[in-house]
Every structure is written in C-alpha cells, then in structure tokens.
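> below: sequence and its predicted model.
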Amino acid sequence: MALEIERKYLVDLEKLGTLQTGNRIKQGYLSTNKEAVVRVRVKNDKAYLTIKGSNVGVSRLEFEYEIPLDEANEMLDKLCQKPVIDKTRYLIEYENHTFELDIFYGENEGLVVAEVELSCEDETIKLPSWIKEEVTSDERYYNSNLMKNPYKNWKK
C-alpha cells in the first residue's frame, strides 16, 4: 500500500525569484469518482497511470505505474475527460523538503500552487516566504477538479 501525505499552497511568484528548468506535464482523467481518480500523465518523455484514493485529512492511497508513452498520448487524446491539465512543474528545495511548484496553462492559466510531501500528517515544516496560503482542504485545487471547473471560470 502506498500512502501520499501532502499539503498544498498558493504561491506568490513575485517573491520567488528565478526558477530553474521545469518539467512540462500533461495529464488527463479516465475516472473521477468520489472513491478514486484514475489519471494518465505524460511528463517529458515518460508516461504514468496513477490511481488515487479519496483524501482522509492530508493523506490518501496512491498507486502509480509507468506505461508506454504512445499509449498515454492516445489516452489523453481519445479517452480522457477535457480539458487536459497542462502545467510546468519546478522542484524547489527548502529546509529539508522538496516543494513541487506548478504553473498552469490553458484553462487554468494564472494558477500557481506548490505541494510538499510529508512523512507523517503532523510533521512540522518551515514555509518559504513565497507561500501565500494553504489550500490543502479546498477541493477546487485538486487537479481532477481543475479539469471539471477550470481556474478561469472561478470568480475572482
């Protein structure tokens, strides 16, 4: 069993400074029911099928398998719900943690979030100055929900 424990935050890009090279990610969803989501992701020249369980606090089950790139691209094109999530991910090391910073494009243009994985739910972490606010429990920020209700449709 694989357990994912993570927190999600909004980011102030103006406080961040220059970013190093990121990885372009396109991901789509084959299923987004309440109990589990099934995602296809293409990251550079690799592809993955991921199954994530429903959140219990900041934890959930997660299983990920590498799949052939050509098959993943065909699934994104022909089987996944639209719009497909399009983003660049940057890895930022800070105080013994790796923050995954995502800058979104397309239907979610303007959204910038950072996630950090934890070793346990009550782990204390020091946040960088470029973190604005935590949105871990706000389901609008789940990638599967950004596909259903893109950021561009939110009232500012």
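Arrived safely. Numbering: from 1, shown residues only.
> hey, let's count contacts and neighbours off CA atoms from now on
OK.
> where do the strands sit along this protein?
Assigned strands in the chain, in chain order: 3-11, 23-32, 36-43, 46-53, 59-67, 85-94, 97-104, 112-117, 131-134 (criterion: DSSP state E).
> wait, which of those strands is closest to residue 147?
Of all these, it is strand 85-94 that lies closest to residue 147, at 6.4 Å by Cα to Cα.
> tabulate the strands of the chain in JSON lines, adding columns for distance to residue 78 and mean neighbour count.
Shown next, in JSON lines, are these (distance: least, Cα to Cα, whole Å; neighbours: other Cα atoms under 10 Å):
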{"stretch": "strand 3-11", "distance to residue 78": "29", "mean neighbour count": "19"}
{"stretch": "strand 23-32", "distance to residue 78": "10", "mean neighbour count": "19"}
{"stretch": "strand 36-43", "distance to residue 78": "12", "mean neighbour count": "21"}
{"stretch": "strand 46-53", "distance to residue 78": "15", "mean neighbour count": "18"}
{"stretch": "strand 59-67", "distance to residue 78": "16", "mean neighbour count": "15"}
{"stretch": "strand 85-94", "distance to residue 78": "15", "mean neighbour count": "18"}
{"stretch": "strand 97-104", "distance to residue 78": "22", "mean neighbour count": "20"}
{"stretch": "strand 112-117", "distance to residue 78": "28", "mean neighbour count": "20"}
{"stretch": "strand 131-134", "distance to residue 78": "35", "mean neighbour count": "15"}
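> give me the nearest residue to residue 10, chain neighbours excluded.
residue 113 (4.6 Å; Cα to Cα, 6 or more residues apart in numbering).
> then this one, side by side with the first:
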Amino acid sequence: MEIESKYLVASELPFDLNTLHKKEIEQAYISRNPTIRVRKSNDRYILTVKFKTSLDSGEVLCNEEHETLIDEETYEHLKAKRDGNVISKTRYIVPLEPFKCGGEDISVFAELDVFHGYLDGLRFAEVEFPSIEAANAFVPPEWMKENVSGDKRYKNGYLSVATDISDIASRPEK
C-alpha cells in the first residue's frame, strides 16, 4: 500500500536542486478511475494501476498500487492510447529530517516534481510514509506549503487533462 501526502512548495527553496539526485519522467494516463498510467523514468518503462482504498483521507492518500516493468515498444503503444496530455517533469529526491512516531525515528524523503511544457511553473512535493500513524505525525518543513493531498486538481491524472496551470486553479477543488 502506498501512503503519501502531497504539498505545494515555496517559490524559493532552501537547497540547490543541482545537488540532488534527479529523474526525468514522462507519463500518460490511459484511465483515471481506476488510475492506469504508463511512465518513462530515465530509461525504465512502467505500467501502474492504482486503486483508492477506504483508508484515504483529505490529508493522507492511501492507494493500492501495482507496477509492472514494460518495454519501450509497449510504452509507446499505450502512450498513444492516452486520455489527455503527456506529463513531463523532473523529479528531485530531497532528504528530510527524521521525526519521531511512537517512539521510533522515521526517515523519509520528498519527491519534488518540477513540471515542464504546458504545466511549466507547477511544483509540488510528495512524501511517502511507512504507516498512517507516521503520516499523521509528520510536520512538513517550511518550504512545503499547502497540503493538497485531497485536492483532485493536483492529481497527475487530472493534470493530464488540463490545458495549462491557470486551468488548474479554475477547476473546483476535491
């Protein structure tokens, strides 16, 4: 099970992106309910199916996620059948300070997505947690702003059908 929270981020970051590990990602959505996605991450191709679970809340997302490696030809074939635009982004891996949960030290990192193309200017960070308790105990650093975990406008599947970032703000929340 995937347990995560998603945050919009500050325009000024307290670290240099050039010092972080990064991946170039291209992804397309075949379906948004259930979520069926194909992704190229550097030189890997992945088919993902996600199902929302009953544990999902507005502040923490809980999904059942199944991933399968595919070849480039299958990726290109499925990408051509997409519903919406192809999303292009750079994902940076940002180490975060450990925090306490139930007496244990929990170490997590943020995946900071910087979007390109028609979504240029959009940036958000996702943090995955080992448990719902850890997700609820997490206090985000100051550069992580609004928690948008429950706001469907910031789900990648919905971003794929936006025309640009101004279209996202004009849609109703949740």
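Noted; the coordinates are in hand. Note that the coordinates shown come from a computational prediction; the quantities given were computed from them, not determined experimentally.
> quick TM-score on the pair, please.
Remark: TM-score between the superposed chains equals 0.89 [TM-score structural alignment, normalised by the length of the first structure]; 151 aligned residues with a Cα RMSD of 1.6 Å.
> now the strands of the first structure in TSV, with distance to residue 145 of the first structure?
Shown next, in TSV, are these (distance: least, Cα to Cα, whole Å):
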stretch	distance to residue 145 of the first structure
strand 3-11	14
strand 23-32	9
strand 36-43	10
strand 46-53	13
strand 59-67	16
strand 85-94	10
strand 97-104	14
strand 112-117	14
strand 131-134	17
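> next up, the contacts around whatever residue of the first structure lines up with residue 141 of the second structure.
Under the alignment (TM-score structural alignment), residue 141 of the second structure pairs with residue 128 of the first structure. Residues near residue 128 of the first structure by Cα atoms under 8 Å, 6 or more residues apart in numbering: residue 94.
> can you do 10 Å?
11, 15-16, 94-95, 99 (Cα atoms under 10 Å, 6 or more residues apart in numbering).
> how about the strands of the first structure, which one is nearest residue 74 of the first structure?
It's strand 36-43; of the strands of the first structure, that one is closest to residue 74 of the first structure (Cα to Cα) at 10.2 Å.
> quick one: distance of the closest one to the chain centre.
Strand 36-43 of the first structure has its C-alpha centroid displaced from the chain centroid by 10 Å (Cα atoms, centre = their mean, to the nearest Å).
> picking up where we left off before, which one of the strands of the first structure lies closest to residue 146 of the first structure?
Using Cα to Cα, the nearest of those to residue 146 of the first structure is strand 85-94, at 7.6 Å.
> so the closest one matches what in the second structure?
Using TM-score structural alignment, strand 85-94 of the first structure pairs with 87-96 in the second structure.
> any idea how far apart the tips of stretch 108-119 of the first structure sit?
Taking Cα to Cα, to the nearest Å, stretch 108-119 of the first structure runs 30 Å from one end to the other.
> before we move on, back to that, residue 73 of the first structure is nearest to which of the strands of the first structure?
strand 36-43 (7.4 Å).
> looking only at residue counts, what's the top helix in the second structure?
Assignment by DSSP state H gives helix 72-79 as the longest helix of the second structure.
> pull out the buried positions in that helix.
Neighbour-count burial for helix 72-79 of the second structure, counted by 16 or more other Cα atoms under 10 Å, picks out 75, 78-79.
> contacts made by that helix with the rest, please.
Taking Cα under 10 Å, 6+ apart as the rule, helix 72-79 of the second structure contacts 26-30, 37-40, 43-47, 69, 80, 85-86.
> ok, now with 6 Å
For helix 72-79 of the second structure, the external contacting residues (Cα atoms under 6 Å, 6 or more residues apart in numbering) are residue 28.
> isn't residue 7 of the second structure right up against residue 146?
Yes: under the criterion of Cα atoms under 6 Å, residue 7 of the second structure makes contact with residue 146 at 5.5 Å.
> thinking again about what came up before, any idea of the angle the longest helix of the second structure forms with strand 22-32?
50 degrees (axes from the mean of the first three to the mean of the last three Cα atoms, to 10 degrees).
> got the angle between helix 72-79 of the second structure and strand 44-52?
40 degrees.
> relative orientation of helix 72-79 of the second structure and strand 61-70 in degrees?
130 degrees.
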